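1. okay, predicted coordinates and the sequence, questions at the end:
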Amino acid sequence: MYQLTFDTQAFIKQQWQKKPIVIKQAFANFEDPIAADELAGLACEEEISARIVVTKDNGWEVIQGPFEDYDTYGESHWQLLVQAVNHWYPDSQPLVEAFRFLPDWRFDDLMVSFATPQGGVGPHIDNYDVFIIQGEGERRWRVGDKGDHKVRGGDKTSPLVEDFEPIIDVILEKGDLLYIPPGYPHCGETLTLALSYSVGFRAPSQQELLTQLADSLIDTNSGHKRFESDSESAEPGMVSQSQQQGIMHLLAELANQPDKYQTMLGQLLSQNRFELDICEGEEALDTDELVDLVSQGASIARIGGLKVLRLEGDLNSRLFINGEVYPLATATEEELLTLANENWLENEQAQQLCGNNEIASLMVTLINQGLYYLAE
């Protein structure tokens, strides 16, 4: 069990998306949820996103996984980073649970890194919020202020930036936490063999929203309204400001029509960037079998990283799960919220929910898809 030692609601009001902060001993008696050799084993798997960053005199070399061995990298100047460890290693999920004071739709993944002395990724800027928790070992972190930071090497697609003047310069020890909002340059340097945990939170960009909205309008054959005006520019080659604004107002109209954006938003926010560890059973269940197993004491759990969301004020009774829409016309709001909020449905909860035939049918579908599973 991982319990944060600070006031999370005060953190949201004072720090969240405002400024970086170091919280010493944010976790008391912190224990690493995964060992270095177990992390190295995950990085050998084809389905898992992993990379090694080697620190060199003139920069950094990035090698993408999977990896067969690590002997060639030596005992210093490199770092292994494994994404979405919470999808593949269930013992890491309790660490993620500690950060559910923030909504699931924002949560991206748990990245775990193993670093040798002098290993790191260089000064860079992220476009998401990150909590860095120090496990075994020590790392020095420097964080700069927001500003016009020069991109390293002139590559505007790279997050790497030139060095900066730090506003935070700290050595993190086991159980310490560093929070960094988007836009703040930062750089980590490993002092001793170290395990670090990055809990990332991400919101959709304008590009992602517009792309998803366009796809949704095409799928539903909607969004056909065109711009109309009662006056025209006297200059044939001129697009007037009022017409520019009127054309763009067509997009603003969609943002005020829940029937146009809610489905799109639920699908977008419930998707994962990284593969899930789908666990389909050998034989498909039916509803009667599920109800029988639950009556015998089984609980129902979702796989690591699966997002189950309910939109407040949704015009429809439904859930959004892994980018898909699941209507539940007979479910109460309380039942919908229970399904959205609980990663693990204890037996009593599972029995109550499966008393609704529509929910029981949904659970069978999700279990057969490998998104949920039966547990003791």
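-> Looks like it came in fine.
2. going forward, measure contacts between C-alpha atoms and count neighbours the same way
-> Noted.
3. on the three-state scheme, Asp288 is what?
-> Three-state call for Asp288 (DSSP: H, G, I helix; E, B strand; the rest coil): helix.
4. Ser198 reaches Asp108, doesn't it?
-> No. Contact criterion C-alpha atoms under 8 Å: Ser198 and Asp108 do not qualify, at 10.2 Å.
5. who are the packing partners of the helix or strand hosting Glu61?
-> Under the criterion DSSP states H and E, the helix or strand holding Glu61 is strand 59-64. Helices and strands touching strand 59-64, as assessed by 3 or more C-alpha pairs under 8 Å, 6 or more residues apart in numbering; DSSP states H and E, comprise strand 50-56.
6. what comes up buried for the helix or strand hosting Glu348?
-> Taking DSSP H and E as the definition, Glu348 sits inside helix 347-354. The neighbour-count check on helix 347-354 (16 or more other C-alpha atoms under 10 Å) flags 347, 349-351, 353-354 as buried.
7. just the angle between the next helix or strand after it and helix 347-354, please?
-> Using DSSP H and E, the helix or strand that follows helix 347-354 in sequence is helix 357-369. Counting by axes from the mean of the first three to the mean of the last three C-alpha atoms, to 10 degrees, helix 357-369 lies at 110 degrees to helix 347-354.
8. alright, now check it against this:
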Amino acid sequence: MDSASFLRVDRVEVGYGRTTVLDGLSLSVAKGEFVALLGSSGCGKTTLLRTIAGFASPRSGTVSLAGEDITALSPDRRGMALVFQSYALWPHMSVAANIGYGLKLRRLARAEIARRVADVMAMLGLDGLGERRPSELSGGQRQRVALGRALAVSPEILLLDEPLSNLDARVRLSVRQEIRQLQKRLGITAVHVTHDREEAMVMADRIVILDRGRIAQQGTPEAVYNRPASAFVAAFMGAENVLPLTVAVTGERITVAAGAANAAAVLPRDGRPLASGPVEARFRAEAARLEAGRAAPCEGFADFFGTVRGVSYPGGLWRHVVSIGERDILVDAAAATPPGTAVTVRVPAEHLFLFGPAPEPALPHSRPPAPSSGRAG
């Protein structure tokens, strides 16, 4: 068996009624790898997790684990454990009973259950809380109990369905680090669903971005962040500033034509699959520099001309709303520039993402109606 295919989803199609949610999707996960499924609501990430877990049945395609086809196996026979967003703890049971619940279902001896529960509680910092009920715990503690219940059964794969979304920001930061450190220490294979870009970046070995039931891009956090493959991925990874440009592509050079709101520039092609003509330029607020007036041209930068319309302080940096042509963009800077100031927004070539015209949007994917039998119903 290929070590990169410990868990394999092969050309899976999943739908509800006539609507297709996963559209021939394939994904491989290596043993011990932490993969984050990232995407907006409705992209199919939770359906993919449920299909891996066995709670959703594919219309076609297969799911395999360690080379064995498990597509038809029930969830309890897959060697996986799922941690839910809602914790899903039994309110009438103690912490110890909740953690040991899966072991009790497997009919382990009482002494063995007690030993494993004690080990898990010690590992998760829950010592002394064994007799408490979930209602007597904080949100972070309840999440650790849910995680402990999953780990107690020694799963081959840990599935995480937005387990941190119910926690407040401070607790979420600490718990996600704990989960990541624990996953590394135990060598567990993990698949984590989230809509939080930062959470995926800091926790995962690999990010898989889904869009309308297909994989839009996958790779290391650094690769997906710095080399988005499409305008959709760039926007999802924070490059929400959008400005139009016209370019001429010659060999390894991209020549940007001067426009009413931008200077001429020559940029390296850097492997970008572009053709000459109109393009969409995207960049992040923190990637640009703000200079008063019209700055002198500088090699390796794209310059846009605009006017500051507003300034705010979200913390750490000053955020500027800059009007460029008919569009407003955001630029972060260490110092505030007053509204009304004419400025140059300067973007380094490596942080400027260029994309050709978007393809025509596909029609919603649905199954055709069944042919008529010719008989009255």
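-> Sure thing, it's come through. Values in this document were obtained by computation on a predicted structure and should not be read as measured data.
9. overlay them and tell me the TM-score.
-> The TM-score (TM-score structural alignment, normalised by the length of structure 1) is 0.22; 142 aligned residues with a C-alpha RMSD of 7.2 Å.
10. so which helix or strand takes in Gln212 of structure 1?
-> Per DSSP H and E, the secondary structure element for Gln212 of structure 1 is helix 206-219.
11. which stretches of the stretch 151-300 of structure 2 form helices?
-> Taking DSSP state H, counting those that start in this stretch as the criterion, the stretch 151-300 of structure 2 contains helices spanning 169-186, 197-203, 221-226, 231-236.
12. for the ones you listed, which one sits closest to Arg289 of structure 2?
-> Ranking the helices of the stretch 151-300 of structure 2 by distance to Arg289 of structure 2, with C-alpha to C-alpha as the measure, places helix 221-226 first at 17.7 Å.
13. now for that closest one, which elements pack on it?
-> helix 197-203, strand 206-211.
14. can you verify my assumption that Asn86 of structure 1 contacts Leu110?
-> Yes. With contacts counted by C-alpha under 8 Å, Asn86 of structure 1 reaches Leu110, the gap being 5.8 Å.
15. what do the two both touch?
-> Val96 (C-alpha atoms under 8 Å, 6 or more residues apart in numbering).
16. hang on, the earlier thing: list of residues touching the helix holding Gln212 of structure 1?
-> So helix 206-219 of structure 1 is in contact with 223, 260-261, 263-265, 268, going by C-alpha under 8 Å, 6+ apart.
17. tell me the one of those nearest Glu333 of structure 1?
-> Closest approach to Glu333 of structure 1 among the contacts of helix 206-219 of structure 1 (C-alpha to C-alpha): Thr263, at 17.6 Å.
18. any idea which element that closest one lies in?
-> Under the criterion of DSSP H and E, Thr263 of structure 1 resides in helix 258-269.
19. pull out the buried positions in that helix.
-> Buried residues in helix 258-269 of structure 1 (16+ other C-alpha under 10 Å): 260-269.
20. okay, those residues in TSV with distance to Ile321 of structure 1 next?
-> Compiled in TSV, the buried residues of helix 258-269 of structure 1 are given as follows (distance: C-alpha to C-alpha, whole Å):
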residue	distance to Ile321 of structure 1
Lys260	19
Tyr261	17
Gln262	14
Thr263	12
Met264	12
Leu265	12
Gly266	8
Gln267	8
Leu268	10
Leu269	9
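21. which of those residues sit farthest apart?
-> Across the buried residues of helix 258-269 of structure 1 (C-alpha to C-alpha), the longest gap, 15.5 Å, separates Lys260 and Leu269.
22. pretty sure Val325 of structure 1 sits against Arg318.
-> Yes. Here Val325 of structure 1 lies in contact with Arg318, judged by C-alpha under 8 Å, at a distance of 7.0 Å.
23. of these two, give the one with the bigger neighbour count.
-> Arg318 (21 against 16; other C-alpha atoms under 10 Å).
24. residues near the nearest residue to the more buried one once chain neighbours are set aside, how many?
-> Once flanking residues are discounted, Arg318 of structure 1 sits nearest to Pro327: 4.1 Å by C-alpha to C-alpha, 6 or more residues apart in numbering. Neighbour count for Pro327 of structure 1, taken as other C-alpha under 10 Å: 15.
25. repeat for Gln79 of structure 1
-> Residues lying near Gln79 of structure 1 (other C-alpha under 10 Å) number 25.
26. check Leu213 of structure 1 too.
-> 22.
27. out of the helices of the stretch 151-300 of structure 2, deepest packed?
-> helix 231-236 (a mean of 20; mean count of other C-alpha atoms under 10 Å).
28. which other helices and strands contact that helix?
-> strand 277-283.
29. between the helices and strands packed on helix 221-226 of structure 2, which gets nearest to Val35 of structure 2?
-> For these, the distance to Val35 of structure 2 is smallest for strand 206-211, at 5.0 Å, taking C-alpha to C-alpha.
30. show me what the closest one packs onto, helices and strands only.
-> With contacts defined as 3+ C-alpha pairs under 8 Å, 6+ apart, strand 206-211 of structure 2 has these neighbours: strand 34-38, strand 214-219, helix 221-226.
31. I'd guessed Ile23 of structure 1 sits against Leu177; true?
-> Yes. Using C-alpha under 8 Å, Ile23 of structure 1 makes contact with Leu177 at a distance of 5.2 Å.
32. and of the contacts of helix 206-219 of structure 1, the nearest to Leu81 of structure 1?
-> The closest of the contacts of helix 206-219 of structure 1 to Leu81 of structure 1 turns out to be Leu268 (C-alpha to C-alpha; 25.9 Å).
33. still on that earlier bit, Ile23 and Leu177 of structure 1: who's more crowded?
-> Leu177 (24 against 16).
34. if we ignore the residues flanking it in sequence, what's nearest that one?
-> Per C-alpha to C-alpha, 6+ apart, closest to Leu177 of structure 1 is Ile133, 4.6 Å.
35. next up, identify which helix or strand that neighbour is on.
-> Secondary structure from DSSP H and E places Ile133 of structure 1 in strand 129-134.
36. helices and strands around that strand, which ones?
-> Using 3+ C-alpha pairs under 8 Å, 6+ apart: strand 129-134 of structure 1 touches strand 177-180, strand 194-201.
37. distance to Glu97 of structure 1 for the ones you listed - can I get that in TSV?
-> Listed next are those as TSV, based on distance: least, C-alpha to C-alpha, whole Å:
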stretch	distance to Glu97 of structure 1
strand 177-180	16
strand 194-201	11
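38. tell me which of the ones you listed sits nearest to Tyr372 of structure 1.
-> strand 194-201 (23.0 Å).
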